[in-house]
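Participant: pasting the sequence and the predicted coordinates here, then a few questions.
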Amino acid sequence: MNIELGISSFGETTPLETTGKAISHDQRIRDLLEEIILADKLNIDAFAIGEHHRKDFAVSAPEIVLAAAASKTKQIHLSSATTNLPTISPIRVYEQYATIDAIAPGRVEIMAGRGSFTEAFDLFGYDLENYDELFIEKLEMLLKMNKEEILDWPKGKFTPEVDHKGIYPRTKKPIPISVATGGSIESTIRTAELGLPIVYAIIGGDPLHFKPLIKLYRRVAEKVGNDLTKMPIAAHSWGWLNQDKEKAIKDYFYPTKLLVDQISTERPQWNGMTYEQYLESVGENGAIFVGDSETVANKIIKVREELGLTRFYLHLPIASMPHEDVMNAIRIYGEEVVPKVKAYFRKKTEQDRFKLKWKN
């Protein structure tokens, strides 16, 4: 019944409501490091950083930010969110994260994905028509080198032949690799067959709509004989915290609408956000976790119980908020939300053990 509770971030650089100006990319990266260091001091389990190649997000090389964070933290687990495999060499990915593992042994994870945004395909010379094939082939290559020091890899459609070459540096244990998905059935099945942990991006609608997908993931894993105890199931959702619930809801609307409206100009399946839609999203059955510590903690507990999650990442924030407000939100999350959620599940575990003992 335990749950790992983390934070995810893209290092957003959208205009602030207070000034109408965006934080510079270099300042946002420095702020992000401070946020990770604070999360580490507050015993938050993990911090995951996304990869983008566009003006409204500062982090295009999460592995460099994670390496800097690794040298300044003591216990927090550090992950990408995601590493966009279709547009990068899997050999470079392994080398980079093995190097970070040398700085923070056992605290590094690769969260592999296709990338929600597609600007990297043109930027690095890849064809968007090969979106899925690129990911599948490169993931298989990454998994193989993660297990084997000497790589033998036949020339693929998108990857070069590697004839008995060592990939270095090596980690003492294989690097944990998870797969991020927006809720694709095909991705769910494939990840379960590979025996990999999965991370669902739950950013719209009712989170409980993911229940059939998670059941499918477990069913497929069991069918092919994979060990579900080694396959954490995670969710990543947008969120915001303030001591005053109504202030949190009010303050988070501007940046959320700003990003959603921007994405809606790029994706025909998205629509601009109204205040009524926003209130529904931050409400009891919505996918955005906004409010005071009690509201957010109770919502995490509900979603964890209904979906059977073993990990939860609060994306904090999705578009720019003042750095001091982000630090405040992290403090509330680490000092109030995380302890409350973990205490709830510790107590429930003890109750379940007592019931089992009494029954036997």
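Facilitator: Good, I have the coordinates.

Participant: for the rest of this, base every contact and every neighbour count on C-alpha atoms.
Facilitator: Will do.

Participant: doesn't A234 make contact with R311?
Facilitator: Yes: assessed by Cα atoms under 8 Å, R311 is found in contact with A234 at 4.3 Å.

Participant: more crowded one of the two?
Facilitator: A234 (26 against 20; other Cα atoms under 10 Å).

Participant: is that one part of a helix or strand, or is it coil?
Facilitator: strand (DSSP: H, G, I helix; E, B strand; the rest coil).

Participant: secondary structure element holding T295?
Facilitator: If you go by DSSP states H and E, T295 is part of helix 293-307.

Participant: whatever helix or strand comes next after that helix vs helix 293-307, what angle?
Facilitator: For helix 293-307, the following helix or strand on the C-terminal side (DSSP H and E) is strand 311-315. For strand 311-315 against helix 293-307, the angle by axes from the mean of the first three to the mean of the last three Cα atoms, to 10 degrees is 140 degrees.

Participant: next SSE downstream of strand 311-315?
Facilitator: Counting by DSSP H and E, what follows strand 311-315 is helix 323-332.

Participant: does the residue nearest to T181 when sequence neighbours are not counted count as helix, strand or coil?
Facilitator: Counting by Cα to Cα, 6 or more residues apart in numbering, the nearest residue to T181 once its immediate chain neighbours are dropped is Y200, at 5.2 Å. Assigned with three-state DSSP, Y200 falls in the strand class.

Participant: quick one: neighbours of Y200, just the number.
Facilitator: So Y200, with other Cα under 10 Å, has 23 neighbours.

Participant: contacts only, for it.
Facilitator: By Cα atoms under 8 Å, 6 or more residues apart in numbering, the contact set of Y200 is 180-183, 234-236.

Participant: how does it look with 10 Å?
Facilitator: Applying Cα atoms under 10 Å, 6 or more residues apart in numbering to Y200 gives the contacts 179-184, 188, 207, 210, 213-214, 233-237, 312-313.

Participant: got another, please set it beside the one above:
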Amino acid sequence: MDGSVQLGLDTFGDITTRDDGTRVSPAQAIRDVVDQAVLADEVGLHAFGVGEHHRPDFAVSSPEVVLAAAAARTRSIRLGTAVTVLSSDDPVRVYERFATLDAVSSGRAEITLGRGSFIESFPLFGYELRDYETLFDEKLALFSQLRTEQPVTWSGTTRAALENADVHPKTAAGFPAWVGVGGSPESVVRAARYDYGLMLAIIGGSPARFRPFVDLFRRERAGRSALPVGVHSPGHVADTDEQAWEEAYPAFAQLHNTIGRERGWGPYTRAQFDHGVGPDGAVYAGSPETVARKIAATVRALGIDRFDLKFSTGTLSHAKMMRSIELFGTRVAPRVSELLAES
């Protein structure tokens, strides 16, 4: 490795708590996300992604609006999503919104498309869960045609047909697009077939077990232009390992248990967290040196081009996240480059 891996940050705009334990308003959480993007830009990180959700524990339901606000206050960082739930949206409108974001940001927009691990948007926008697979397949196929920025003729079962339809505004050079994948070989093949980068959401277990998906993606791309592979995983950076773990654990437990009550999971334990932050876990929490070494090990094991740290988790405070961003940009990123150059 030559140390050229790109490092970014992702957030879902979690509703956080202040140091006194009181929860911030959704409006404040959104303003905090914009401030976090500004700091990520200032410390030289490559990308900042904002996820789409439609539930009370996450503030951001319209990532493009938040990213446009960030675009006005940043200069270099790429601005994208983590993810856009294409299945419950209209591909034409999605493309127009991101083409607009690309203009506002002077060519810094990107998008990660996914089916969504949460289902609130489906009934909210009038879609049936029984159409979960068909919705994504058809809409991704249409979005792929829209990326050509040429008139589109398309027909399917999930929306009205298009006949020689043109979409505006046009971009200067298009924008990068990824498909977020949680572990399905079919999704890997789909991303390769439609010319999307592959973004692996690794939130549990050993990251090394995803190597077959990376290999599958590159086999599917054989003889065609190379496309990037990235990883999105949760974590938190503080000055020491012990500080990072003590700050992160309550927030991880709160979020896991909130979602777990809906999905029938057992309570989140400290033993689960400790395994996650260990060498075979998917939580990148600790001191800058610990996090850098774990990221470098993942880059080597998977041969990826980008690593995005999901730095927001549950009730973790804005102040702690800002320190995490500062350390990630000023100490983790250069150390990862050093470690990869050494190997």
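Facilitator: Great, that's in hand. Model, not experiment: these values are computed from the prediction.

Participant: returning to that earlier point: okay, and the common contacts of R311 and A234 of structure 1?
Facilitator: 3-5, 198-199, 304.

Participant: let me know the closest of the residues you listed to P105 of structure 1.
Facilitator: E4 (18.6 Å; Cα to Cα).

Participant: gap between that closest one and P339 of structure 1?
Facilitator: 11 Å (Cα to Cα, to the nearest Å).

Participant: okay, and the common contacts of those two?
Facilitator: By Cα under 10 Å, 6+ apart, the residues touching both E4 of structure 1 and P339 are I44.

Participant: can you give me the neighbour number for the equivalent of S337 of structure 2 over in structure 1?
Facilitator: In structure 1, the residue paired with S337 of structure 2 is K342, using TM-score structural alignment. K342 of structure 1 has 18 neighbours, counted by other Cα under 10 Å.

Participant: likewise T134 of structure 2?
Facilitator: Counted with other Cα under 10 Å, T134 of structure 2 comes out at 15.

Participant: leaving out sequence neighbours, find the closest residue to it.
Facilitator: Using Cα to Cα, 6+ apart, the closest residue to T134 of structure 2 is T158 (7.8 Å).

Participant: following the helix or strand hosting L101 of structure 2, which helix or strand comes up?
Facilitator: In this assignment (DSSP H and E), L101 of structure 2 forms part of helix 91-104. Heading C-terminal from helix 91-104 of structure 2, the first helix or strand you meet, by DSSP H and E, is strand 111-114.

Participant: same question for the helix holding T295 of structure 1: list its buried residues.
Facilitator: For helix 293-307 of structure 1, a neighbour-count test (16 or more other Cα atoms under 10 Å) marks 293-304, 307 as buried.

Participant: what range in structure 2 does it sit on?
Facilitator: The aligned range for helix 293-307 of structure 1 is 288-302, by TM-score structural alignment.

Participant: what about the matching stretch, how far off from structure 1?
Facilitator: Superposed on structure 1, stretch 288-302 of structure 2 shows a mean distance to its aligned partners of 0.3 Å (mean Cα distance after the TM-score superposition for structure 1).

Participant: return the distance of that stretch from the chain's centre.
Facilitator: Centroid separation for stretch 288-302 of structure 2 versus its chain: 18 Å, with Cα atoms, centre = their mean, to the nearest Å.

Participant: check stretch 120-135 of structure 1 too.
Facilitator: Distance, centroid of stretch 120-135 of structure 1 to centroid of chain: 21 Å (Cα atoms, centre = their mean).

Participant: how about that stretch: buried residues?
Facilitator: 120-121, 126, 131, 134-135.

Participant: could you do stretch 85-105 of structure 1 as well?
Facilitator: Buried residues in stretch 85-105 of structure 1 (16+ other Cα under 10 Å): 85-91, 93-105.

Participant: which residues are in contact with the residue nearest to the spatial centre of structure 1?
Facilitator: With distances taken as Cα atoms, centre = their mean, the residue of structure 1 nearest its centroid is A81 (4.3 Å). Residues near A81 of structure 1 by Cα under 10 Å, 6+ apart: 8-10, 47-52, 62, 109-113, 115, 178-180, 199, 236, 313.

Participant: look up how far G107 of structure 2 lies from Q150 of structure 2.
Facilitator: 19 Å.

Participant: of those two, who's got more company?
Facilitator: Ranked by neighbour count (other Cα under 10 Å), Q150 of structure 2 and G107 place G107 first, with 20 against 13.

Participant: would you confirm that that one contacts A68?
Facilitator: No: contact status for G107 of structure 2 versus A68: not in contact, 12.0 Å apart, counting by Cα atoms under 10 Å.

Participant: pull up the overlap in contacts between the two.
Facilitator: The overlap between the contact sets of G107 of structure 2 and A68 (Cα under 10 Å, 6+ apart) consists of 79, 100-101.
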